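Enquirer: coords below, sequence missing:
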């Protein structure tokens, strides 16, 4: 069935996956604040690139088709790169930590769009069942960036060897589509981290 996937050789429905993600998101609300990539200095924040460099996203991810909320669809490979720095945020309407990030994402899109930087929000919900709910949610929260639906198989491929499937997750790609850095779970310094990563990417581009 289309709404089923195999996870550690067990067939799970999207509902079961959603419940798992919800539990993990709650658990990581204060625990998964991976803030090692940014250090405080007297002048504010300075970016410390991850060591070793981030492992490239599984090549299979590039070929997955993403259903877009504003209509149509596109391969993931066509949504990143193209001479733009793209912040990809995996989320869901029921995820409390994800909702906390939305104001920052809205501000980032508004403040940085003129510099060739875009935010792409990919919900792990089902477009066949949750399209209207997601559309109403984006209107309620004033979301000004592109929204799409990530196939569950694509989301799990992005997670690679880490099967936890925690959300929110954020991946920042440079202008050529190369992964620069990522964050799993909610982090208190989210916007500062994003701005620092983007600044580093601009220096290298």
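Expert: Received, thanks. For clarity, every value in this text was computed on a predicted model and none was experimentally measured.

Enquirer: use CA for all of it now, contacts and neighbours both
Expert: Fine.

Enquirer: tell me what the helix or strand encompassing residue 107 is packed against?
Expert: Using DSSP states H and E, residue 107 maps to helix 96-112. The elements that helix 96-112 packs onto, with contact taken as 3 or more CA pairs under 8 Å, 6 or more residues apart in numbering; DSSP states H and E, are helix 14-27, strand 117-123, helix 190-204.

Enquirer: Would you map the strands across the chain?
Expert: Ranges of strands in the chain, per DSSP state E, are 4-7, 10-13, 38-41, 44-47, 65-68, 73-75, 85-91, 117-123, 146-149, 169-173, 179-184.

Enquirer: Pick the most buried one from the ones you listed.
Expert: strand 85-91 (a mean of 25; mean count of other CA atoms under 10 Å).

Enquirer: In this structure, which residue is most central in space?
Expert: Nearest to the mean C-alpha position of the chain, by CA atoms, centre = their mean, lies residue 89 at 1.9 Å.

Enquirer: That one and residue 98, how far apart?
Expert: 9 Å (CA to CA, to the nearest Å).

Enquirer: who touches both of these two?
Expert: Counting by CA atoms under 8 Å, 6 or more residues apart in numbering, the shared contacts of residue 89 and residue 98 are residue 168.

Enquirer: For the strands of the chain, give me JSON lines that also has distance to residue 139.
Expert: As requested, the strands of the chain are arranged in JSON lines below (distance: least, CA to CA, whole Å):
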{"stretch": "strand 4-7", "distance to residue 139": "29"}
{"stretch": "strand 10-13", "distance to residue 139": "28"}
{"stretch": "strand 38-41", "distance to residue 139": "32"}
{"stretch": "strand 44-47", "distance to residue 139": "33"}
{"stretch": "strand 65-68", "distance to residue 139": "15"}
{"stretch": "strand 73-75", "distance to residue 139": "20"}
{"stretch": "strand 85-91", "distance to residue 139": "16"}
{"stretch": "strand 117-123", "distance to residue 139": "14"}
{"stretch": "strand 146-149", "distance to residue 139": "12"}
{"stretch": "strand 169-173", "distance to residue 139": "22"}
{"stretch": "strand 179-184", "distance to residue 139": "26"}
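
Enquirer: quick one: which of those is nearest residue 21?
Expert: When the strands of the chain are compared by CA to CA, strand 85-91 sits nearest residue 21, at 9.9 Å.

Enquirer: okay, pairing it with this:
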């Protein structure tokens, strides 16, 4: 019986840490920074929450040097007049890859003048990210080799972590997953 309980606890620990930050495996899971502390919520049924209406948290920019030597910034996409769904992910993260079909559906339905998806590969090797993009036929733009820069800025402890930014760059919703994604996008992108 003790052995069974030990196996269950070990299995639970592995599952919970499956897509956590490999560089922060033993850190406190508290509220790491202002971006996380001030995240707003929007309910598909209720619209903008009072908390979100009372304060606006803007995006924090970062710039990443790509493999070819060019630099790409979050501000190349966010704050340009479109809603942007930013997917922080890695090729080795099974839950991240499980979100791809859902994101593809949203991308195909809403891409255009008012909506974009951006992938930001974190905690991953560029060659592995490129392979996953090709294998899963991911059509939206990507920032490769971001490592821990954006996750530190946004207090992201685990992935996938999907953030919806408004046209002016305000954070509308953090940690979107599954069916919540098309619901909120449909509500906002008309």
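Expert: Happy to help now that I have it. The structure presented is a predicted model; accordingly, all values stated were derived computationally and were not measured.

Enquirer: TM-score them against each other, please.
Expert: A TM-score of 0.67 describes the superposed chains when it is computed by TM-score structural alignment, normalised by the length of structure 2; 153 aligned residues with a CA RMSD of 2.9 Å.

Enquirer: What's the residue nearest to the centre of structure 1 aligned with over in structure 2?
Expert: Counting by TM-score structural alignment, residue 89 of structure 1 corresponds to residue 87 in structure 2.

Enquirer: That match contacts residue 122, doesn't it?
Expert: No - the pair residue 87 of structure 2 / residue 122 is not scored as a contact, 9.9 Å apart, by CA atoms under 8 Å.

Enquirer: State the distance from the residue nearest to the centre of structure 1 to residue 190 of structure 1.
Expert: 12 Å.

Enquirer: And residue 167 of structure 1, by the same measure?
Expert: Residue 167 of structure 1 sits 14 Å away from residue 190 of structure 1, going by CA to CA.

Enquirer: And those two? Which one has more around it.
Expert: For residue 167 of structure 1 versus residue 190, the count of surrounding residues by other CA atoms under 10 Å is larger for residue 167: 28 against 19.

Enquirer: which residue in structure 2 lines up with the more buried one?
Expert: Using TM-score structural alignment, residue 167 of structure 1 sits opposite residue 159 in structure 2.

Enquirer: Could I get the contacting residues of that match?
Expert: 19-21, 88-90, 93, 95-96.

Enquirer: Tell me the residue in structure 1 aligned with residue 73 of structure 2.
Expert: Correspondence of residue 73 of structure 2 to structure 1, assessed by TM-score structural alignment: residue 75.

Enquirer: what's its match in contact with, if anything?
Expert: Residue 75 of structure 1 touches 62-66, counting by CA under 8 Å, 6+ apart.

Enquirer: likewise residue 25 of structure 2?
Expert: Per CA under 8 Å, 6+ apart, neighbours of residue 25 of structure 2: residue 17.

Enquirer: Report how many residues lie close to residue 183 of structure 2.
Expert: 14.

Enquirer: thinking it is in contact with residue 44, fair?
Expert: Yes - with contact defined as CA under 8 Å, residue 183 of structure 2 counts as touching residue 44 (6.1 Å).

Enquirer: ok, residues contacting stretch 173-189 of structure 2?
Expert: Contacts of stretch 173-189 of structure 2 (CA under 8 Å, 6+ apart): 39-44, 83, 99, 102-103, 106, 110, 114-115, 160-165.

Enquirer: show me the contacts for residue 90 of structure 1.
Expert: Taking CA under 8 Å, 6+ apart, one finds 121-124, 150, 167-170 in contact with residue 90 of structure 1.

Enquirer: about what we covered before: looking at the helices and strands packed on helix 96-112 of structure 1, which is closest to residue 141 of structure 1?
Expert: Per CA to CA, nearest to residue 141 of structure 1 of those: strand 117-123, 13.0 Å.

Enquirer: That closest one aligns to what range in structure 2?
Expert: With TM-score structural alignment as the criterion, strand 117-123 of structure 1 aligns to 115-121.

Enquirer: which residues touch residue 124 of structure 2?
Expert: 90-92, 145, 147.

Enquirer: Dump the contacts of residue 159 of structure 2 to JSON lines, plus distance to residue 68 of structure 2.
Expert: What follows is the contacts of residue 159 of structure 2, written out as JSON lines (distance: CA to CA, whole Å):
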{"residue": "19", "distance to residue 68 of structure 2": "27"}
{"residue": "20", "distance to residue 68 of structure 2": "28"}
{"residue": "21", "distance to residue 68 of structure 2": "26"}
{"residue": "88", "distance to residue 68 of structure 2": "21"}
{"residue": "89", "distance to residue 68 of structure 2": "21"}
{"residue": "90", "distance to residue 68 of structure 2": "20"}
{"residue": "93", "distance to residue 68 of structure 2": "25"}
{"residue": "95", "distance to residue 68 of structure 2": "29"}
{"residue": "96", "distance to residue 68 of structure 2": "25"}
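
Enquirer: out of the residues you listed, which is most surrounded?
Expert: Ranked by the number of neighbours (other CA under 10 Å), those place residue 90 first, at 27 neighbours.

Enquirer: pretty sure that residue contacts residue 127?
Expert: No - using CA under 8 Å, residue 90 of structure 2 is not in contact with residue 127; the gap is 11.4 Å.

Enquirer: Now do the shared contacts for the two.
Expert: Contact criterion CA under 8 Å, 6+ apart; residues shared by residue 90 of structure 2 and residue 127: none found.

Enquirer: Export the helices and strands packed on helix 96-112 of structure 1 as a markdown table, with columns for distance to residue 142 of structure 1.
Expert: Compiled in a markdown table, these are given as follows (distance: least, CA to CA, whole Å):
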| stretch | distance to residue 142 of structure 1 |
| --- | --- |
| helix 14-27 | 23 |
| strand 117-123 | 13 |
| helix 190-204 | 17 |
